[in-house]
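Chemist: sequence plus predicted model, see below.
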Amino acid sequence: MTSLRRIWAILRKELVQLRRDRTTAALILMIPQIQLILFGYAINTNVRHIPVAVVDQSRTGLSRALIQMVEATQVVDVTLRLPTVQEARRAVRASRVRAVLILPPDLDARVARSPAANMGQPDSTEFASARPVGQWIVDASDTMVAGAIKGLRLMPLAELFRQPPNRQVPTCEVALFSNPEQRTEVNVVPGLVGIILTMTMIMFTSAAIVRERERGNMEMLINTPVRPIELMLGKIVPYMGIGLVQMAIILSLGHVLFNVPVAGSLWVLLAITLLFILASLSLGLVFSTFAKSQLQAMQLTVFVLLPSILLSGFMFPYDGMPKPAQWIANVLPATHLMTMIRGVVLRDAWIEDLAGGMIWMGGFAALGLLVATLRFRKRLD
């Protein structure tokens, strides 16, 4: 009985402490809810509504009908209509679209020479060697998106000629851009940079201010002329170098072990990685001003890490998520880095192609530093 009373006393103490620790209690309740929402709504391997561009060089009723049938599948959404193939390639490189459908000027003639358009006539060498009626240029850095586009190359044309998809109908050839072999590791390795940096950078700095309190160093800071902004900058600068080392290790090993090339400029890669590291470190500092212990700081890190893995496009295509999930994803720095680092590493994207994401991450980092500075006070309470 004495032992039970002691256990009961410790149990009551833990329950009271948990009730007073509102941050931990809130995380206990919110994490399972957020996981359910993420896994239930955001994760979707049936990719739909992929943003694509169209270069319609034919401009005929047949080309318009074909475009409408492609859109009717709901696998793709035509978000851009561009006049030239060169502009379309730039749109893919800048991640404005994931694929481009090119319809040539002689579309009607190609369809007229196709076997499906001459079903009542005997087979001939001319029909068997008919040219494709169009071409898809696909960003294959995401293998799920590439697979969804490849599945479209026969379906709309088969409907147009009222033939089953496995019959010989005029087809669009598919050119896979940036990952023609559709190797998964080509997509995963650049994305790992964002996930690992999110985990380590936020984790390091989220415990920075808390650690000063727990070690008793805050008393010394009170008696120094160090300003809050100086303290914040001093905390994050060392970790910027650590983040760059981690990025170099991931991409170097990815190249050696998995033959993942770095097609773009190393200077552009350095610039976007530094911006992302700064944004992640500033977010960690904000968490550090809220957390009362290093355990709470770690819990807040997990609170951001899980959505970053599931919503950023690292594991599942961003384009396949519902709009509310995309809105949440756009707030996360990891989402913007995924797009930019894959653009640089796989598609040789340049700074002008990445300007929007770089401006956003720079603003996020500045806002995070401002909030952390305003919330920090050089006092023990």
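Modeler: Sure thing, it's come through.
Chemist: rest of the way, CA atoms for contacts and neighbours
Modeler: Noted.
Chemist: report the buried residues of the longest helix along the chain.
Modeler: Looking only at the chain and at elements set by DSSP state H, the helix with the highest residue count is helix 228-258. For helix 228-258, a neighbour-count test (16 or more other CA atoms under 10 Å) marks 228, 232-233, 235-236, 239-240, 243-244, 246-247, 250-252, 254 as buried.
Chemist: just so I have it, where are all the helices in the stretch 1-150 of the chain?
Modeler: With DSSP state H, counting those that start in this stretch, the ranges of helices along the stretch 1-150 of the chain come out as 2-20, 22-37, 61-72, 85-93, 107-112, 125-128, 143-150.
Chemist: comparison target, given below:
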Amino acid sequence: MSLRRLFAIVTKELRQMRRDRITLAMIVGIPVMQLVLFGYAINLNLRGLETGIADQANTAGSRAVVMDMVATGVIDPSVTASTPQELMEHLRRGEISVGIVIPPDFERRRYEGREAVQVLVDGSDTVVQSAAVQLAQLPLDNRATANTRPARDGTGQLAVGQISVVAFYNPERRSPINIVPGLIGVILTMTMVLFTGVAIVRERERGNMELLIATPLSRSELMIGKVLPYAAIGLVQTTVILLLGVWLFEVPIRGSLLDVYFAAVLLIFANLTLGLLISTKARSQFQAMQMTFFVFLPSILLSGFMFPFAGMPKVVQWLAEVLPLTHFLRLIRGIMLRGAGLLELWPEVLALLAFTTVMMTAAILRFRKRLD
């Protein structure tokens, strides 16, 4: 073995990596991305859960109870309602994760030691459900009551009341109920972006691009034609996951099945157009797969699939709002687990449509620039 020839090969590989900016970026980018994403995303100690308050008693004591709950940092009041039914509507639409109900006879219930406060929780996320249980440990005393009454034990203190937690949509706290709908989005994100990410690059590597340019196809027709076959594949994948989820894990579909497929179509086209944009940038199929990894890792960590969205810092949440998987998870879980309709979840629908439009426009413009 010649050390000189070995050194020449090593030098050649290092120079080639230096010229390949994508590979060079991954050498530093992957460890930095994983450290930052895992450091911010993994937070099971939830704080600031969006909460609705229905204080029907509106007394000094009831307001003090709400203040005590807010002081824990677990909840963040964002919605005010007059009835429990209004809270349930907000809960079903995914606008809140927790609802606090204080009945009109709160003071009497507290004095008698009966259930005086009810906490309504979106139990489809078991981590959120566990965090809300902390609220039930708060004691109900008479610190803010103007007219105190002696308790039955004669100590001068009111009997400790009870805060009950009622979990909806997943009272058994089964993890597959929350995971399987999210897996639809994760699998579609991984496959759709990858498939179209290598589509244009593969044509270029095989020498077919010149033939496509010579055809009377417009650039828009070519790009859309590349997308449609993979959209059909995405629907097949969605069907397989739904069938297995219902059969093996008894995952409910409480909403319209048509809405489920429409939400899947929105994510499919969002990911396909993103993959097309990647394919106009990559110079080889290997580079396209590398760039797909940079999309897939933040999507699975920041979208709320693995770790609760509410546990992330605000800056990270803003970044996650750019990812189509974030909006799809809200859609699919709202439809399948809470029985919500697309009209009730319209902000997520508009977000996916806007993302698809921007990505498709950028891909067509870049493709035209590369052909000129």
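Modeler: Ah, there it is. Here the structure is a predicted model, which is why all the values come from computation and not from measurement.
Chemist: TM-score for this pair?
Modeler: Aligned and superposed, the two chains score 0.93 in TM-score terms (TM-score structural alignment, normalised by the length of the second structure); 359 aligned residues with a CA RMSD of 1.8 Å.
Chemist: the helices of the stretch 1-150 of the first structure: which one's closest to residue 323 of the first structure?
Modeler: Comparison of the helices of the stretch 1-150 of the first structure against residue 323 of the first structure by CA to CA identifies helix 22-37 as nearest, at 13.3 Å.
Chemist: buried set for that closest one?
Modeler: Buried residues in helix 22-37 of the first structure, counted by 16+ other CA under 10 Å: 23-24, 27, 35.
Chemist: possible to save these as JSON lines with distance to residue 326 of the first structure?
Modeler: As requested, the buried residues of helix 22-37 of the first structure are exported to JSON lines (distance: CA to CA, whole Å):
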{"residue": "23", "distance to residue 326 of the first structure": "27"}
{"residue": "24", "distance to residue 326 of the first structure": "27"}
{"residue": "27", "distance to residue 326 of the first structure": "23"}
{"residue": "35", "distance to residue 326 of the first structure": "16"}
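Chemist: whichever residue in the second structure pairs up with residue 353 of the first structure in helix, strand or coil?
Modeler: Here residue 353 of the first structure is matched to residue 344 in the second structure, going by TM-score structural alignment. The three-state label for residue 344 of the second structure, taken from DSSP: H, G, I helix; E, B strand; the rest coil, comes out as coil.
Chemist: doesn't residue 93 make contact with residue 344 of the second structure?
Modeler: Yes - distance between residue 344 of the second structure and residue 93: 6.0 Å, which falls inside the contact criterion (CA atoms under 8 Å).
Chemist: those two - which one has more neighbours?
Modeler: Neighbours of residue 344 of the second structure and residue 93, each counted by other CA atoms under 10 Å, are more numerous for residue 93; the result is 23 against 18.
Chemist: what's near enough to touch the more buried one?
Modeler: Applying CA atoms under 8 Å, 6 or more residues apart in numbering to residue 93 of the second structure gives the contacts 334, 338, 340, 344-345.
Chemist: from residue 75 of the second structure, how far off is it?
Modeler: Shown here: residue 93 of the second structure relative to residue 75 of the second structure, a distance of 18 Å by CA to CA, to the nearest Å.
Chemist: what of residue 277 of the second structure?
Modeler: The separation that residue 277 of the second structure has from residue 75 of the second structure, given CA to CA, amounts to 40 Å.
Chemist: now do residue 359 of the second structure
Modeler: Counting by CA to CA, the gap from residue 359 of the second structure to residue 75 of the second structure is 36 Å.
Chemist: just residue 141 of the second structure next, same as before
Modeler: Shown here: residue 141 of the second structure relative to residue 75 of the second structure, a distance of 20 Å by CA to CA.
Chemist: between the two, who's got more neighbours?
Modeler: Using other CA under 10 Å, the more surrounded residue of residue 141 of the second structure and residue 75 is residue 75, with 24 against 17.
Chemist: next, format the helices of the stretch 1-150 of the first structure as TSV and append distance to residue 333 of the first structure.
Modeler: Formatted as TSV, the entries for the helices of the stretch 1-150 of the first structure read as follows, by distance: least, CA to CA, whole Å:
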stretch	distance to residue 333 of the first structure
helix 2-20	32
helix 22-37	18
helix 61-72	31
helix 85-93	20
helix 107-112	43
helix 125-128	51
helix 143-150	22
